[in-house]
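Participant: okay, here's the prediction I keep looking at, along with the sequence it came from:
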Amino acid sequence: MPLKTNRIESIDILRGVVMVIMALDHVRDYFHYGSFFSNPTNLETTTPFLFFTRFITHYCAPVFVFLAGTSAFLYGSKKTKPELFKFLFTRGIWLVFLEIAVNNLIWWFDINYGFVVLQVIWAIGLSMVILSFLIFLPKQILIAIGFIIILGHNLLDTILLKGESIGAILWYILHQGSQITTDSNRLIGIYYPILPWVGVIILGYSFGHFYAKNFNASIRKKWLLILGFAAIALFFIVRGSNVYGDLVPWTIQDTSTKTILSFFNVSKYPPSLSYLLITLGPALLFLYGIETVKNKFTDFFLVFGRVPLFYYFLHIFVIHVLAIIGILIFGGNWQDMILTAEAFQNANLINYGYSLMVVYMVWAGVIILLYFPSKKYMVYKATNKDKWWLSYL
């Protein structure tokens, strides 16, 4: 018997698809040869297959953040603005805590927290806190702020600070990103500076109006087509001009294939205008195409899309454990997979890893394995809507 829910299936399906794709990138992180010390988008060392494996996962973070904003709007459509403010503010703080305390532990298995990385959960959390204040603004002003941030934040790329002054650290958090070392010799990596992500969550929140209860579906689909194709077209214009919109301009390479890779080698840290256009544009077209589709495949992805936070933490833990099991099977030292700051400074993992074929096989196994607990938790959430704390998980 299907579960009764007011959730919008197309949004959950899209979220589920990117959650599944996300696991591919994280399996690659833990299993691919040289992954701890090399960049899969480095044109000097990558292959088209490896580059595509990384590029396809670029869709995960922006779609995840964008739909977090959309979900916030849909949640708030049944609440007062003060109630929505309270939810966004407290859930945002909660997500920041989870990033620091839980996510870092399962990523590194270092109980001393010698290496703390602030990633997408942190970015969503802080963006939610900021959004909690912005929701009181008129809709038109909020949309304008979102577009100004997305279209204009690359103007700040030339502002580069060094050191660990308060001003520099705030700038790292806001736009530049960097690593800092605390007095206790703890390394903190700020890899998701929040300014562009705030723009993404604002536009995602504003996008939620298309899914308001009485909004005309045909008009919504028309706008999905317009916005999706416009974003992709703007990507080719901005990226093709090669004068703005990304930290790293593309260049003519010694082969046509490498030139194409250079063109699509857009910057994620922080997410450039080009990066956001080529990821969010196709995502909007996906929403257009999937809106009326209902089959076993969409039901499969729906499961992951309805329990994203649960799935996120579980899949990182499972992948990390499987990496340890793999080392033990092949006679390595399992302690090498306790990823302290020192682990990235020695050569213990320099020759570690498996082929991309193994990466894809492990990825498929992880998704199949996690489907069952994710579905069980999805059913639990759907049948226990009276438990307020489930909205934080």
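Facilitator: Thanks, I have it.

Participant: C-alpha from now on. contacts and neighbour counts both.
Facilitator: OK.

Participant: run a quick check on residue 16 versus residue 299, I expect a contact.
Facilitator: No: using Cα atoms under 8 Å, residue 16 makes no contact with residue 299, being 9.7 Å away.

Participant: neighbour count: those two, which is higher?
Facilitator: residue 16 (26 against 16; other Cα atoms under 10 Å).

Participant: measure that one to residue 208 for me?
Facilitator: Using Cα to Cα, to the nearest Å, residue 16 is found at 18 Å from residue 208.

Participant: tell me which stretches of this protein form strands.
Facilitator: 115-118, 178-181, 187-190 (DSSP state E).

Participant: reformat the ones you listed as a markdown table; add distance to residue 380.
Facilitator: Written out in a markdown table, the entries for the strands of the chain read as follows (distance: least, Cα to Cα, whole Å):
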| stretch | distance to residue 380 |
| --- | --- |
| strand 115-118 | 30 |
| strand 178-181 | 40 |
| strand 187-190 | 35 |
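
Participant: for residue 284, give me its contacts.
Facilitator: Listed by Cα atoms under 8 Å, 6 or more residues apart in numbering, the contact set of residue 284 reads 224, 225, 227, 228.

Participant: near the last one, how many other residues are there?
Facilitator: Just to be clear, that refers to residue 228. With other Cα under 10 Å as criterion, residue 228 counts 23.

Participant: excluding its backbone neighbours, what's nearest it?
Facilitator: Residue nearest to residue 228 in three dimensions, not counting chain neighbours: residue 281, with 4.2 Å by Cα to Cα, 6 or more residues apart in numbering.

Participant: okay, pairing it with this:
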Amino acid sequence: MLNSSFVMDTNAKNSNLIASNSSRLPFLDRTRGLIMLFMALDHALFFWSSGRINNEGLPLLVKGAVTYNPFGNSSLLAYLIMVLSSICAPGFLFIAGYVLALSIKKRQLAGTPSSSISHHLWRRGLLLLFLQVFIASPAFNLPMVIQAGSLSIVTLGTFLSLSILSTFGISFLFLLLGRHISPWKLFGVSGLLYLLSQLFLPSFTKSFPFNQAIEQALQNILVLPVPFSPVSLVNNNFPVIPWFFPMALGWLYGHTYTEKRGVAYEARRFAFSGVSSLALFFIFRLAGIGDYLHADGTLQGFFGLSKYPPSPDYFLLYLGLVFLLLFAFYKLPRSSRLGGVLENFGRAPLFFYNTHLWLYAAVPALMANFNGYSLIFGVGIWLLGLIILYPLCRGYLTWKSSNRVRIPHSRLGDPSYIWKGLR
């Protein structure tokens, strides 16, 4: 679920310690802001409504044979929500890798020691894992606990119910080593591991039930999404190896961005990448390759792709749409009110993520009525939640700006100074 890039809040905050706000690329924040709204829609319906599409493509072992959770029949509204929410995870991870690459390049140009950069990465990674376990996972599992009517169902597996936030955290830890090789090599290694994980997915699915708990946990964290079970040591629907791929792609784009070519050149690069990616998607989909869920001759079946784990067709479609969104928001005038609203959301992703989960989960928890309403009603709840979240995000940004401490380059390696700048 996403939703995940949340990470950008801390990335942008730290990059601003060594660069002014004028160096930000507004179209990144605007795109991320729109993605956050789609994520909130998906999660609002998760807590409030029935009929939402989820777990499409999930590999299942049925009587010894590997099958994949079908897309199934759905209403047009549920289908549209599925399409919008599917942009979220690849979009967040791509932008996360992109912004992180820009941030680290600026730190390196400012003379920041390599040890300080590594310190930043592992601290961010551990923070995100902490937030996943103690903030996000309890929110997602609140329906199960309330419906059970007892805390006895709460197990280690419910806390270690990992999702997009932990994928970000582990990816940060991966980059502790990955940043020491060229971004092209890192992207190549990530792509190779992703393709291997796709190739061996049936074997992993068959062996999973017979593995020991530790082996299952590692398999689930790295490669294989599985149906949630409170008796499992770890649950994870965003395994790191397939989902690190869009982050490595963003890392590559961020490292190959050069200011001397200008933002207009970068926008054209996004436009070309988007058109190329979508063209490849249609070629692959029409040829019947690149996805576990085959097109059934209907429009919904054609775009009903495997998300758990993400198939090549899934990445081609949704990363292509993300590229085009980046280009579209570059073309949107700076004075646009819509752009300003999205930018305010997009600059506070980590705050938004943790706040919106509990905002949408708390009320149905108190009412003990999860998934008890229609999709239309859930959409209304989503809009109401955004009205509440917007001033909260603006207030958070104001607070963050007033508490920012500009750290001298000579003190960037001092943890006490870094902490002042990260409050």
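Facilitator: That came through fine. Keep in mind that what you see is a predicted model, and the values were worked out from it rather than measured.

Participant: still on that earlier bit, return the most buried member of the strands of structure 1.
Facilitator: strand 115-118 (a mean of 21; mean count of other Cα atoms under 10 Å).

Participant: mind giving me the packing neighbours of that one?
Facilitator: With contacts defined as 3 or more Cα pairs under 8 Å, 6 or more residues apart in numbering; DSSP states H and E, the packing partners of strand 115-118 of structure 1 are helix 104-108, strand 187-190.

Participant: would you turn these into JSON lines with distance to residue 126 of structure 1?
Facilitator: Putting those into JSON lines (distance: least, Cα to Cα, whole Å) gives the following:
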{"stretch": "helix 104-108", "distance to residue 126 of structure 1": "17"}
{"stretch": "strand 187-190", "distance to residue 126 of structure 1": "13"}
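
Participant: for residue 73 of structure 1, find the nearest of the ones you listed.
Facilitator: Residue 73 of structure 1 sits nearest to strand 187-190 of all these, at 27.7 Å, using Cα to Cα.

Participant: tell me roughly how far the closest one lies from structure 2 on average.
Facilitator: On the superposed models, the aligned residues of structure 2 are on average 3.3 Å from strand 187-190 of structure 1, with distances taken as mean Cα distance after the TM-score superposition for structure 1.

Participant: apart from its chain neighbours, what residue comes closest to the spatially most central residue of structure 1?
Facilitator: Taking Cα atoms, centre = their mean as the criterion, residue 61 is the residue nearest the geometric centre of structure 1, at 1.8 Å. For residue 61 of structure 1, the nearest residue in space outside its immediate sequence neighbours is residue 120; the separation is 6.7 Å by Cα to Cα, 6+ apart.

Participant: give the aligned equivalent of that neighbour in structure 2.
Facilitator: Residue mapping for residue 120 of structure 1 onto structure 2 gives residue 164, with TM-score structural alignment as the criterion.

Participant: what's the spacing between that match and residue 140 of structure 2?
Facilitator: Residue 164 of structure 2 sits 12 Å away from residue 140 of structure 2 when distances are taken as Cα to Cα.

Participant: name the residue in those two with the higher neighbour count.
Facilitator: Set side by side, residue 164 of structure 2 and residue 140 show more neighbours around residue 164, with 27 against 22, by other Cα under 10 Å.

Participant: isn't the more buried one up against residue 89?
Facilitator: Yes: in this structure residue 164 of structure 2 lies within contact range of residue 89 using Cα under 8 Å: 7.3 Å.

Participant: what are the ranges of the helices in the stretch 51-200 of structure 1?
Facilitator: 60-76, 81-98, 104-108, 120-134, 139-152, 166-171, 195-207 (DSSP state H, counting those that start in this stretch).

Participant: deepest-packed of those, please.
Facilitator: Buried most deeply of these, by mean count of other Cα under 10 Å, is helix 195-207, with a mean of 26.

Participant: what is that one packed up against?
Facilitator: Counting contacts by 3+ Cα pairs under 8 Å, 6+ apart, helix 195-207 of structure 1 packs against helix 60-76, helix 120-134, helix 139-152.

Participant: where does that helix end up in structure 2?
Facilitator: Using TM-score structural alignment, helix 195-207 of structure 1 corresponds to residues 241-253 of structure 2.

Participant: how close does the matching stretch sit to structure 1?
Facilitator: So stretch 241-253 of structure 2 averages 1.1 Å relative to structure 1 (mean Cα distance after the TM-score superposition for structure 1).

Participant: just how off-centre is that stretch within its chain?
Facilitator: Computed by Cα atoms, centre = their mean, to the nearest Å, the separation of stretch 241-253 of structure 2 from the middle of its chain amounts to 11 Å.

Participant: which residues touch it?
Facilitator: Surrounding stretch 241-253 of structure 2, the residues in contact under the criterion Cα under 8 Å, 6+ apart are 90-91, 93-101, 167, 171, 183-184, 186-187, 190-191, 193-194, 197, 222-223, 309-310.

Participant: biggest helix in structure 1, by residue count?
Facilitator: Once structure 1 is assigned using DSSP state H, the helix that runs over the most residues is helix 356-382.
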